[in-house]
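A.B. asks: Pasting the sequence and the predicted model now:
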Amino acid sequence: MLGIKEIEAIIPHRHPFLLVDCIEELEPGVRAVGYKCVTFDEPYFQGHFPQEPVMPGVLRIEALAQVGAVAILSEEANKGKLVFFGGIDKAKFKYKVVPGDRMRLECEIIKRKGPVGIGRAVATVDGKIAASAELTFMIG
């Protein structure tokens, strides 16, 4: 299990934009599974939406991308590099993520060619799919 300090040693994201609390499973260059415990104190809940706080879909996708970045950047050849978005395909949002939810984030690298690849990503809450997408990444 990787905690915040170990995650910060792999990816450059920091609070309040670090959207992964821990990594539970890791196969460098292949896949990673992490979690985000969503609290009412998240800064985006002040405006999205004050009467009914919902985690924005784009932040769910970002959390998935950060888990994918941990998988890619934990590979020995990529340590110290950055990973950038190259594209987001087949994104779907099926279930609201609200304060108190523990979101499971899984990203499996399904294709790679040189510094570009694709990860299949799924976020779930209590076994229900909250978001899914295919994320294209570029190692910089």
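C.D. replies: Yep, it's here.
A.B. asks: CA only for contacts and neighbour counts going forward, please
C.D. replies: OK.
A.B. asks: ok, longest helix in the chain?
C.D. replies: Criterion DSSP state H: the longest helix present in the chain is helix 57-73.
A.B. asks: for that helix, packing partners?
C.D. replies: strand 22-27, strand 31-37, strand 83-93, strand 102-113, strand 116-125, strand 128-139 (3 or more CA pairs under 8 Å, 6 or more residues apart in numbering; DSSP states H and E).
A.B. asks: let's bring in a second one:
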Amino acid sequence: MSLLSAKEIMEIIPHRQPFMLLDTVEELEPGKRAVAKKCVSYNEPFFQGHFPGEPVMPGVLIVEALAQAGAVAILSLEENKGKTAYFAAIQSAKFKKKVEPGDVLLLETEIIKQKGSIGVGKAVATVDGKVAVQAELTFAVQ
């Protein structure tokens, strides 16, 4: 059973459909890490044009989903409730596997550094245990 449903995720982060890219949160250590799931379906709006005849989830949206998982972790802290985590930088992004309809993305983001309102997360998205995307994400909480 999931730790947080989509409705509970929306109480933490400001994202809404069609841009909320998390279905559930499976593990959560507030301020430290979050593991979330995204069940990728043929009904995703981006598949209409990316790519006709060969639907592939855009890599930037996988990175965004990882950032949303990190935002759940950092915004779960009492002092950050009601705030927003904004992208400040993306480092070392590597795209290793296509993500297609029917895949279940496991999104893990661990906060590895934080100083004041700026932090860095180590993020890895996998499908069936194989790395699809990995990156280091810098965020600013406001």
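C.D. replies: Structure received. From a predicted model like this one, the values you see are computed outputs, not experimental measurements.
A.B. asks: So the residue with the largest distance to the centre of structure 1 versus residue 116 of structure 1, what's the distance?
C.D. replies: Among the residues of structure 1, the one whose C-alpha is farthest from the average of all C-alpha positions is residue 51, by CA atoms, centre = their mean at 26.1 Å. Plainly put, residue 51 of structure 1 is 41 Å away from residue 116 of structure 1 if you go by CA to CA, to the nearest Å.
A.B. asks: Check residue 98 of structure 1 too.
C.D. replies: Distance check for residue 98 of structure 1 against residue 116 of structure 1: by CA to CA, it reads 33 Å.
A.B. asks: Name the residue in the two with the higher neighbour count.
C.D. replies: Taking other CA atoms under 10 Å, residue 98 of structure 1 and residue 116 do not tie; residue 98 has more neighbours (19 against 16).
A.B. asks: burial of the nearest residue to the more buried one once chain neighbours are set aside, as a residue count?
C.D. replies: Closest residue to residue 98 of structure 1 in three dimensions, ignoring its sequence neighbours and counting by CA to CA, 6 or more residues apart in numbering: residue 54, at 5.0 Å. A count of nearby residues for residue 54 of structure 1, using other CA under 10 Å, gives 18.
A.B. asks: Looks to me like residue 54 of structure 1 is in a strand.
C.D. replies: No. Under the criterion used here (DSSP: H, G, I helix; E, B strand; the rest coil), residue 54 of structure 1 is coil, not part of a strand.
A.B. asks: mind listing what the equivalent of it over in structure 2 touches?
C.D. replies: Structural alignment places residue 54 of structure 1 opposite residue 56 in structure 2 (criterion: TM-score structural alignment). For residue 56 of structure 2, the contact set (CA atoms under 8 Å, 6 or more residues apart in numbering) comprises 47, 50, 98-101.
A.B. asks: ok, and the most crowded of the residues you listed?
C.D. replies: residue 99 (21 neighbours).
A.B. asks: For that one, which residues are in contact?
C.D. replies: Residue 99 of structure 2 is in contact with 56-57, 105, 127, 132, counting by CA under 8 Å, 6+ apart.
A.B. asks: what would these look like in a markdown table with distance to residue 15 of structure 2?
C.D. replies: Supplementary listing: those in a markdown table, determined by distance: CA to CA, whole Å:
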| residue | distance to residue 15 of structure 2 |
| --- | --- |
| 56 | 22 |
| 57 | 18 |
| 105 | 18 |
| 127 | 23 |
| 132 | 23 |
